[in-house]
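Q: got a predicted model here, sequence first, then my questions.
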Amino acid sequence: MRWTLAYRSLWLLTAAWTGVLLAAPAPEPSAAALAATYQSSAERLQGSPFKRPMILQSAESEGALKGEIHAVIGKPLATVSSALADPENWCEAMMVHPNVAGCRVVGDAAAPKLAMNLGARLEASGEAPYYAEFEFRRMQADEGFLQLRLEADKGPVGTRDYRILVEAVPVEEGKTFLHFSYSYVPSFASRMATQAYLSTKGRNKVGFTPQGEGYIGGLRGGIERNAMRYYLALESHLAELSVPEGQRFERSLQRWLDAVEEYPRQLKEDGTREEYVAIKRGQYRRLQVATVR
């Protein structure tokens, strides 16, 4: 199948959306259930191949795509809850992702929404062809349990039913066990765009799950790559919380790039690090003086 700009645009949009949204699994989460998951996952976390205590999984069933990560973060739950319960922090963390050209919090404090400009990777001009807005709901954020939901019934290119869940519990040594998961239903157009991309320019793209002599590809490979990018964005943001606000994005961006470079097979971007930093600095500066959309 011949690669066209139209297919490339659809693929990049789908990658952008799946890369920055997290969706909830079917079971109702609870602090006790997440703590039990931590206990049962201790050996897998300690023996993780990801150079950090983390488990990454993905699945495709009944027309929906799902991805999730469980990880131990070296911060107390109080710090994690305070940071992630603030939608402004989410926007700042998301801005390091290659598909996010802009993110702002809109609405009132009681019902905030995240408004994002999404587009092809590294839109240097700051112009992004698609706009998305979804609800940010704090279900619980205290000393024992963090639970956040983000929801969008409709997404770009006919994709739908984005359901987002983030939850966390405290564990030993003042650390936090974090779980985030995402699911969405792709459209025919988005599937075709992805298949076209993966059969041509993206034919060497893979995820992290071993498969045969290599790694999983296809839609699940794409979800795994973006889940990892997103997790590293959260990890980097949380690591730089003590930095003055005016310096925090720059420090988080540099930390995120260091982390991404640990996985060159899956996460290497086109261009140089210097080019990436310049584009992201420009996008972030524009947000300080302009609104999304």
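A: Yep, that arrived. Computed from a predicted structure; not experimentally measured.

Q: going by C-alpha atoms from here, please, whenever you check contacts or count neighbours.
A: Fine.

Q: can you name the residues that contact Ser181?
A: Leu22, Ala23, Ala24, Pro25, Lys66, Gly67, Glu68, Ile69, Ile164, Leu165, Val166 (Cα atoms under 8 Å, 6 or more residues apart in numbering).

Q: in strands, which of the residues you listed fall?
A: Counting by DSSP state E, the contacts of Ser181 place Lys66, Gly67, Glu68, Ile69, Ile164, Leu165, Val166 in strands.

Q: hmm, which two among these are most spread apart?
A: Lys66 and Val166 (13.9 Å; Cα to Cα).

Q: returning to that earlier point: how about the contacts of Ser181, which pair is most distant?
A: Using Cα to Cα, the two most remote members of those are Lys66 and Val166, lying 13.9 Å apart.

Q: what number of residues lie near the residue lying closest to Phe208 once chain neighbours are set aside?
A: Nearest residue to Phe208, sequence neighbours excluded (Cα to Cα, 6 or more residues apart in numbering): Tyr215, at 5.9 Å. Residues lying near Tyr215 (other Cα atoms under 10 Å) number 15.

Q: how about the helices in the chain?
A: 5-20, 31-40, 42-46, 77-84, 87-94, 188-198, 218-239, 245-260, 264-267, 273-289 (DSSP state H).

Q: and Gly126, which of those is closest to it?
A: Of all these, helix 273-289 comes closest under Cα to Cα, at 5.6 Å.

Q: adding another structure so you can compare the two:
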Amino acid sequence: MRSPGWLAAAGATAAALLRAVVFCGLALLVVPLVCAQDAAALLARHGALRLQLESNPFQRPLYLESSQRAGTLQGDIYARFEQPFAVLGPALQGREHWCDILILHPNVKSCRPAAGDRLRLDIGRNFEQPLADAHLFEFRYQVVKATPDYLHLALNAERGPLGTSGYRMALEVVALDAQRSFLHMSYAYSYGLAARLAMRGYLATAGRNRVGFTMVGRQANGQPIHVGGMRAVVERNTMRYYLAIEAFLGVLSTPPAQRQERRLELWHASARRYPQQLQEPARAAYLKMKRREIQRQQAPEQEVR
């Protein structure tokens, strides 16, 4: 959950706009996500994307798409993993595992399991800050479907800032064969008037030259032109969350005591592959910030609030 940028302004009005911009960059799906919802449908999607997975600007089996319509933005990533479903399926289940994933995002300041099936997330800016300065979200963690070869998870929150509601993230994984898996992650949000105005201000100033990953044309010299505007915002955030999932899964064979540090290093190294899109904190600053946030996250909650 990443802020798309910060408006260089002061005063109460600017502060309200900043909060709206945070929301636009961090919100998780206000409309139903399009998921296969069974193994056969996701396998069919893998077949339909075979060419895109084999040849793409990412130079690995990964495909990203986005859409904008009627006040709603959505990003989807499809990726093939050289890891068996028998490993990935169990690893992706459990609220504690999802806190290990979500905390990798620069704007996630804290993640804690709460009563029942809830996750409490504090979302803020991409530098160190007190939790009192972040937005508190409460998500419902749900295993929608789990079979020996297919998993569908969802994270939902009823309310958010500026009167928003209905946030959601969805994840599907299916077994391709005994050694490979196929993953689909969806991320989206809807935005009202206040958030729209804040985003308009951001896109006219700090976010004016920020781009996404989808190529929409070429310059006269042949260089690619990437999508801009609000689709670029959702594409960047979709990628940040995907990289968190990828980093988490990439260290499963690492000794447990070393996994946390290795996940942080992998996330930042992966984000640095895309400097045009993902302008993240420097490596030393990111690692320092995340080590402190994870330490704070592991302390009793009453000691940090």
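A: Happy to help now that I have it. Just so it is clear, the model here is predicted, and its values are computed rather than measured.

Q: overlay the chains and give the TM-score.
A: Remark: TM-score between the superposed chains equals 0.90 [TM-score structural alignment, normalised by the length of structure 1]; 286 aligned residues with a Cα RMSD of 2.1 Å.

Q: for Phe85 of structure 2, see how far away the aligned partner of Leu10 of structure 1 in structure 2 is.
A: Counting by TM-score structural alignment, Leu10 of structure 1 corresponds to Ala20 in structure 2. Separation of Ala20 of structure 2 from Phe85 of structure 2 (Cα to Cα, to the nearest Å): 39 Å.

Q: over to Arg296 of structure 2?
A: Taken as Cα to Cα, the span from Arg296 of structure 2 to Phe85 of structure 2 is 33 Å.

Q: compare these two (neighbour count), which wins?
A: Just comparing Arg296 of structure 2 and Phe85: by other Cα under 10 Å the higher neighbour count belongs to Phe85, 25 against 16.

Q: report the distance from stretch 277-286 of structure 1 to the chain centre.
A: Put simply, stretch 277-286 of structure 1 sits 19 Å off its chain's centre (Cα atoms, centre = their mean, to the nearest Å).

Q: which bit of structure 2 covers it?
A: Residue span in structure 2 matched to stretch 277-286 of structure 1, by TM-score structural alignment: 287-296.

Q: what sits up against that stretch?
A: Ile103, Leu104, Pro106, Lys109, Ser110, Phe127, Glu128, Leu264, Glu265, Val304.

Q: do stretch 221-232 of structure 1 as well
A: 15, 18-20, 56-58, 66-69, 94, 97, 205-209, 215, 256, 259-260, 266-267.

Q: repeat that with 6 Å
A: With contact meaning Cα atoms under 6 Å, 6 or more residues apart in numbering, stretch 221-232 of structure 1 is reached by Gly19, Val206, Gly207.

Q: what number of residues lie near the last one?
A: Around Gly207 of structure 1 sit 25 other residues, with neighbours defined as other Cα under 10 Å.

Q: what does it correspond to in structure 2?
A: Going residue by residue (TM-score structural alignment), Gly207 of structure 1 aligns to Gly212.

Q: ok, back up a step: tally up the residues packed near the match of Leu10 of structure 1, please.
A: Count around Ala20 of structure 2 with other Cα under 10 Å applied: 24.

Q: and the spatially closest residue to it that is not a sequence neighbour, how close does it get to Ala232 of structure 2?
A: Once flanking residues are discounted, Ala20 of structure 2 sits nearest to Ala195: 4.7 Å by Cα to Cα, 6+ apart. Separation of Ala195 of structure 2 from Ala232 of structure 2 (Cα to Cα) stands at 16 Å.

Q: could you do Ala79 of structure 2 as well?
A: 19 Å.

Q: swap in Val216 of structure 2?
A: Distance, Val216 of structure 2 to Ala232 of structure 2, using Cα to Cα: 11 Å.

Q: higher neighbour count, those two?
A: Set Val216 of structure 2 next to Ala232 and count neighbours by other Cα under 10 Å: Ala232 wins out with 24 against 10.

Q: counterpart of the more buried one in structure 1?
A: Checking TM-score structural alignment: Ala232 of structure 2 goes with Gly221.

Q: so that match versus Lys66 of structure 1, what's the distance?
A: Distance from Gly221 of structure 1 to Lys66 of structure 1, by Cα to Cα: 11 Å.

Q: okay, the contacts of Ser181 of structure 1 in CSV with neighbour count and distance to Ser48 of structure 1 next?
A: Listed next are these as CSV, based on neighbours: other Cα atoms under 10 Å; distance: Cα to Cα, whole Å:
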residue, neighbour count, distance to Ser48 of structure 1
Leu22, 26, 22
Ala23, 25, 23
Ala24, 25, 23
Pro25, 17, 23
Lys66, 24, 21
Gly67, 28, 17
Glu68, 25, 15
Ile69, 20, 12
Ile164, 24, 25
Leu165, 23, 23
Val166, 23, 21
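
Q: mind putting the residues you listed into TSV with distance to Gln247 of structure 1?
A: Shown next, in TSV, are these (distance: Cα to Cα, whole Å):
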residue	distance to Gln247 of structure 1
Leu22	27
Ala23	30
Ala24	32
Pro25	36
Lys66	34
Gly67	32
Glu68	30
Ile69	28
Ile164	29
Leu165	29
Val166	26
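
Q: conserved subset of those in structure 2?
A: Compared against structure 2 with both residues aligned by TM-score structural alignment, their matches' Cα atoms under 8 Å, those retain Pro25, Lys66, Gly67, Glu68, Ile69, Ile164, Leu165, Val166.

Q: in TSV: these, plus distance to Pro49 of structure 1.
A: Formatted as TSV, the kept ones among the contacts of Ser181 of structure 1 follow (distance: Cα to Cα, whole Å):
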residue	distance to Pro49 of structure 1
Pro25	24
Lys66	21
Gly67	18
Glu68	16
Ile69	13
Ile164	26
Leu165	25
Val166	23
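
Q: perfect, I'm done here.
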